[in-house]
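Student: please work out how this folds:
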Amino acid sequence: MVPHETSPATSELRDLLRYGTDDQHDRFAKLFSAEVFDHVEGRSPAENAALAYRRLRHVNAELGPAAELVTGDLERFLVLHEWAGVLDPTLVSVLTIHYNLCLGAILELGGGERPELAAVVGELSRMDSVGVFLATELGYGNNVAEMRTRAVYDRATDEFVLTTPSHEARKFMPNTGLDGVPKIAVVLARLELDGQDEGVFPFVVRIRDENGPLPGVDIQSLGDKPGLALDNAVTTFRGVRVPRALLLDAQEPVIGQDGARTGAAKSLRRRFNRAMTRVQTGKLCLTSATAAAARASLFIAVRHAFARHVTVSGGRSVPVMTFRTHQAQLLDALARTCAVSVLLNSTRRQAAEGPFASVGVKRALAITKALVTWTAQDVVTTCIERCGARGMFTHNRISPHVALVQGSVTAEGDNQVVLLDAANEMLLGRDYTPPPAVTGDGSIDDPEHLLRLFSHRERRIFEKARAARGDGADPFERANSAALLSAELGRVHGVRRTLEEFHAVSLRATSPEARTVLTALLLRFGLAELGRDAAWHLEEGSLTSAQTRGIPAAITRLDALLVPEAETVVAAFGFTNEVLRAPIAENDYVRAYAELLPVPGLPLI
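Tutor: Take a look at the predicted model:
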């Protein structure tokens, strides 16, 4: 163990930056150290998909009661996704689909009294079958509320007949394609009763057993998806019969025991939102995994930057982290990652207090997902580049994170779409009041003044976006005319929230060393964001020309402070290379490669 991992500053930084308990992290670190999670080369996509399901079963065997994990222990559930995101991006997908979207939906929406559902819950909990979730359709992606899969009630048999009426309505792209893995799905479809559309509801449908797709279910593989070995497919239903007991309508029953309609729907939109309720938890699962992947990438890249030496003038050997260009990119990535991790921690606590369906929680989930996953996308790419050619190889753990972060940008609601939805709610004044547009004099290296600057910009963008919406009668035209400003409002609101939360965390530090490091990271993040908007602030008069010109120099001063602390910060992320097993994260990475790829008789210098 290197000194950075055991220093008092590292311990306090870990307590302030990490989510979850030490016991949870220790348990999952041990779980993911198992041989089944060793890196494996030379497998086909189908073999990698099968490996992901073996790993899923291994995790399930170690977790304890699945229902308790899904519905009663959000913190442990999210920490599990963090570790999966670090070690196996494909596992993240199958974890959140099986536990959250499928099993979670059955437990939350099915009620606890139907023996048919209890049997399904038992089967999924034992992992005799793997759970999947079928919502999105080929022609209905971000407008999934308009889906066309039909579930027509047959009163004579007390069943629903599940049908795909057109190519547009084929379910795209659930993980239903791998042979030999029994699958039970939660399928979203439009419930039709006596010719009337009752809205979108979830149905529990067995779609394949160990021998293949069941009668009436057509599954066609979508082929390879680089980086994620998920068995994505297009799924079509041809008259599949589903017993009424497998309709998940406990919170608003549609059909009474006598087969008659129980009453008119209060809101078809509300029924759709209820059917999709687990997607909100899914946002947290994927965002947690993505943030952890960014931190792990930095852990590896920063350690390698100090271990990898080059020769400079005078024959001196120096770490590549000595180079200003190398420092600037990795420290920018480090500050941004710490900042959005703090934002995510706050959002996870807010979500735990709930309710998930509240406007405030849904806005926080959407904006946090967008900021975290877009940041992680940049950070992972930077880490690969700064590790040189070695960073491209999967055995060094960083490159597999590319597919995870790219997938997370669009999964559980495309970032651009959820950001716009959140901003539109803000513009309508739903559980949101814009901050005051007051700046005053101050220094750009004062966190309080940075907060005033971002509050000022948020207020001004809010006012401009409200004005751009106008008073037209067409809601779409009003929203679309202000879309660019709305997206910027969502982003700036997220940055302001991040600064607030990061500042609060820095003030909780008790040791001078930890507070100094956290404040430097906060300022490094804030000044980079301020530089992005500097022209606007200069025109607005909230920054002087001297302050604008001073931003690069201020960042340089912060980097000089942060370079010697960078290994301490990444050590505070709580990873060890005993778990990650990345050769380039070793202090002697050449020896690590000699052990990975031995050549008999060849000495080490």
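
Student: could you use CA atoms for every contact and neighbour count after this?
Tutor: Fine.

Student: which residues touch Phe160?
Tutor: Ala151, Val152, Tyr153, Asp154, Arg241, Val242, Pro243, Arg244 (Cα atoms under 8 Å, 6 or more residues apart in numbering).

Student: what about 10 Å?
Tutor: Neighbouring residues of Phe160 by Cα atoms under 10 Å, 6 or more residues apart in numbering: 150-154, 191-193, 203, 239-244, 246-247.

Student: tell me the buried residues in the lengthiest strand in the chain?
Tutor: Longest strand in the chain by number of residues, with DSSP state E as the criterion: strand 196-209. Buried positions in strand 196-209, judged by neighbour count with 16 or more other Cα atoms under 10 Å: Glu198, Gly199, Val200, Phe201, Pro202, Phe203, Val204, Val205, Arg206, Ile207, Arg208, Asp209.

Student: next, the structure of the following sequence, for comparison with the previous one:
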Amino acid sequence: MTLLTMQKIALEAADGPQARPALTDGPCGLGLLQLVAGPASPAADEAQPTAAPLVAELMHQLFDPADRAPIHGRWRDLIARKEFRHVPGLTTAERTELSYRRLRLVNDTVVSAEQLARDPRQLAGLHEWTAASDGALCALASIHYNLFLGSLYDHDAREGLSPYTSMQRTGTFLCSELEHGNDAPALQTTAEFDRAGGGFVLNTPGPAAQKFMPNTSSTGGPKSAVVAARLVIDGEDHGVFLFLTPLSDEAGTLPGIRVRRLPDRIGNPVDHCLTSFDHVRLPREALLEADHGRLSDQGVLNSSMGNRRKRFLQSIARVTTGKLCMSAASVGASRAALSIAVRYAHHRHISGPRAGERVPLTAHRSHYGRLLKSLATAYAMTFLHRTVTDRWAAHTPENRVETERLVAIAKAWITWQGRTIMIECRERCGAQGLFPLNGLADLQLDAEGSVTAEGDNLPLWIKAAAEMVFGHRTERLDARPASPQGQDLSDLAFLRDLLAEVEGLWQTRACTALRQGRRGDPLGRWNAASSSGLEMVSAHARLQAADAFIAAIARTADPAARSLLQDLCRLFLLQEISHHTGDLLAAGHLSADHIHALPPAIDALLHALAEHLTPLVDAFDLPEEYLAAIPIAHSSYAMKVSDFLEASPN
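Tutor: From the prediction side, this is the model:
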């Protein structure tokens, strides 16, 4: 069964006879949402009671039952513990030390470090939940379990790993240098093969080659690193490989290694450092070997790959799983931010239109509408992340390149959307959101790290655009020639195919720019095409999110939950389409009547969805212990703040 067929089946199920008829015919047969008489229920004094079956079904779709206990349940329970509550008044050093202590609690929770490192679903789940509590912990866990241990397991290293799995030593990953980040294949650190001694000499040739990475300081105890360096044999550069390198012991940094802590960065603090090596001798077994590179006893490199760039990419293949982890962190943090902001919107009361009247923030569509739009995106982010994680976990050598590209595209879109959501949630909570105690301020700042980690988003999309300009084709669900006649803005298939048309339009522009560019000037030709190429990738990311959303709707058994998800998906798609109405009109895919009807259709959806704010965030399943420690997540938030100040030693 092809993907296109599965999508059609999903849409037919989504719009099946059990679905609630949320739309009625309006002008031009466009099916505008009927406005319900009377005020939306969130204008009531308090949030409405949660409908348990509805929330259970939504939760069922967000967290597959097969994964919920072994993956999500473990990490959810972990962040519910008191050790993961916000601690005020700590210095930067104390906050970093706290994150390392929490890392050891993570390790106590792990059944098997090897199993965790090898399972992208488990790793993603760890990031999805810990990001809501401690962004620095999330980064430390990502480095230790995915980049460090994962690299060891992906190569031939099998023995002597107990110091790392028991956390006697913390693992780090040193790839980027001061002058080489996204162009890491050009890094300058060298590991020269010493024929006489049988080992390697690891060296930093100059200031530009200092490793610019966390987390190599003495904080957290002894450390070892997987270091990316150029393998040099008899003066010949064989490209970048990984070398297992002890950095410190209980007494401090080892000889020949220089570690200088960098100034504080934004967000939860991680011990970022500059790390350099002065002719550090490493044993023969320090080289991490696999089929892409093995060194014979005679000092000859044997490789299944003749291309040095391919060998490098294989050496750092763990970065792809790292992209999934960064996406997961953004998904989890976004859901946490929305859970807090929606609860605050119900509890915060302001002056009403009549003298002496008090109404909650949810009485105002200008307030709850923004949260609903963010919720629609957060659901799309979650469904896309589930789909991409499953595809990466099941990838084959034949589809690896395509799947890696999808992981990269999703990482950029999800982390960018997450940052936007967290900014929105912070702003919706006003000055209260500026205080880390209320759970939002650090989330917003930590989002910047996810945007940059494991590859800056813009270069990731530039690479994807270059690969997709030629030879990529997105199919419509409706094979008939695109025409706006008789099409309805309530039709998910129609809206989804409009996104496909947007992708195709930008792809055509990119192809045209490349073909018309001046020969002999490849950079100039790409500069002319890159803007259109990036728009193509952006539309592709949103289309993949829409397909994942639609597939989730098709899996939803409960009619009420399915109807709610349909409306939420419509809101997501209408938002996305609204940015491209000019192009779609010019290309004949939308009519002027469609464009006129689009804003009221979005507004009507916001009205219809308003009463479901609470169940939509309750389905995120944040632990009550986590929410109980956040004052603005409660109706008695003013008293909660006062109680906290009374209990504070300051």
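
Student: ok, which stretches of the stretch 101-250 of structure 2 are strands?
Tutor: All strands of the stretch 101-250 of structure 2, identified by DSSP state E, counting those that start in this stretch, fall at 170-174, 190-194, 199-203, 211-214, 223-233, 236-246, 248-249.

Student: give me the nearest residue to the corresponding residue of structure 1 for His349 of structure 2, chain neighbours excluded.
Tutor: In structure 1, the residue matched to His349 of structure 2 (TM-score structural alignment) is His309. Using Cα to Cα, 6 or more residues apart in numbering and skipping the chain neighbours, the partner closest in space to His309 of structure 1 is Pro319 (4.2 Å).

Student: kindly report the same for Thr235 of structure 1.
Tutor: Nearest non-adjacent residue to Thr235 of structure 1 (Cα to Cα, 6+ apart): Ile219, at 4.6 Å.

Student: quick revisit: surely the residue nearest to His309 of structure 1 touches Phe306?
Tutor: Yes: contact status for Pro319 of structure 1 versus Phe306: in contact at 5.1 Å, counting by Cα atoms under 10 Å.

Student: which residues does the equivalent of Ala364 of structure 1 over in structure 2 contact?
Tutor: Aligning on TM-score structural alignment places Ala364 of structure 1 opposite Leu406 in structure 2. Contact analysis of Leu406 of structure 2 by Cα under 10 Å, 6+ apart lists Val388, Thr389, Arg391, Trp392, Arg400, Ala464, His540, Ala541, Gln544.

Student: save these as TSV, and put in neighbour count and secondary structure too.
Tutor: Listed next are the contacts of Leu406 of structure 2 as TSV, based on neighbours: other Cα atoms under 10 Å; DSSP: H, G, I helix; E, B strand; the rest coil:
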residue	neighbour count	secondary structure
Val388	23	helix
Thr389	23	helix
Arg391	17	helix
Trp392	21	helix
Arg400	14	helix
Ala464	21	helix
His540	22	helix
Ala541	22	helix
Gln544	24	helix
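
Student: let's have those in CSV, adding distance to Pro263 of structure 2.
Tutor: As requested, the contacts of Leu406 of structure 2 are arranged in CSV below (distance: Cα to Cα, whole Å):
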residue, distance to Pro263 of structure 2
Val388, 36
Thr389, 35
Arg391, 39
Trp392, 36
Arg400, 39
Ala464, 34
His540, 38
Ala541, 35
Gln544, 39
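
Student: tell me what the helix or strand that Leu98 of structure 2 is a member of is packed against?
Tutor: Following DSSP states H and E, one finds Leu98 of structure 2 within helix 92-109. Counting contacts by 3 or more Cα pairs under 10 Å, 6 or more residues apart in numbering; DSSP states H and E, helix 92-109 of structure 2 packs against helix 74-79, helix 120-130, helix 135-141, strand 170-174.

Student: what strand or helix carries Pro344 of structure 1?
Tutor: Just to correct that, residue 344 of structure 1 is Leu rather than Pro. Leu344 of structure 1 belongs to helix 324-353, assigned by DSSP H and E.

Student: corresponding residues in structure 2 for that helix?
Tutor: Going by TM-score structural alignment: helix 324-353 of structure 1 matches residues 365-394.

Student: tell me which residues of the matching stretch are tucked away?
Tutor: Neighbour count says stretch 365-394 of structure 2 has 365, 368-369, 371-389, 391-392 buried, by 16+ other Cα under 10 Å.

Student: quick check: the gap between the most centrally placed residue in structure 2 and Ser635 of structure 2.
Tutor: Residue closest to the average C-alpha location in structure 2 (Cα atoms, centre = their mean): Ser327, at 1.4 Å. Distance of Ser327 of structure 2 to Ser635 of structure 2, given as Cα to Cα, to the nearest Å: 32 Å.

Student: same deal with Met6 of structure 2?
Tutor: 45 Å.

Student: so which of these two has more stuff around it?
Tutor: Ser635 (18 against 13; other Cα atoms under 10 Å).

Student: so what's the more buried one closest to, chain neighbours aside?
Tutor: His347 (4.8 Å).

Student: give the contact list for that neighbour.
Tutor: Per Cα under 10 Å, 6+ apart, neighbours of His347 of structure 2: 45-47, 341, 359-362, 632-637.

Student: mind putting those residues into a markdown table with distance to Trp416 of structure 2 and secondary structure?
Tutor: Below are those laid out as a markdown table (distance: Cα to Cα, whole Å; DSSP: H, G, I helix; E, B strand; the rest coil):
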| residue | distance to Trp416 of structure 2 | secondary structure |
| --- | --- | --- |
| Asp45 | 34 | coil |
| Glu46 | 32 | coil |
| Ala47 | 30 | coil |
| Ala341 | 19 | helix |
| Val359 | 33 | strand |
| Pro360 | 30 | strand |
| Leu361 | 27 | helix |
| Thr362 | 26 | helix |
| Ile632 | 25 | helix |
| Ala633 | 25 | helix |
| His634 | 29 | coil |
| Ser635 | 31 | coil |
| Ser636 | 33 | coil |
| Tyr637 | 30 | helix |
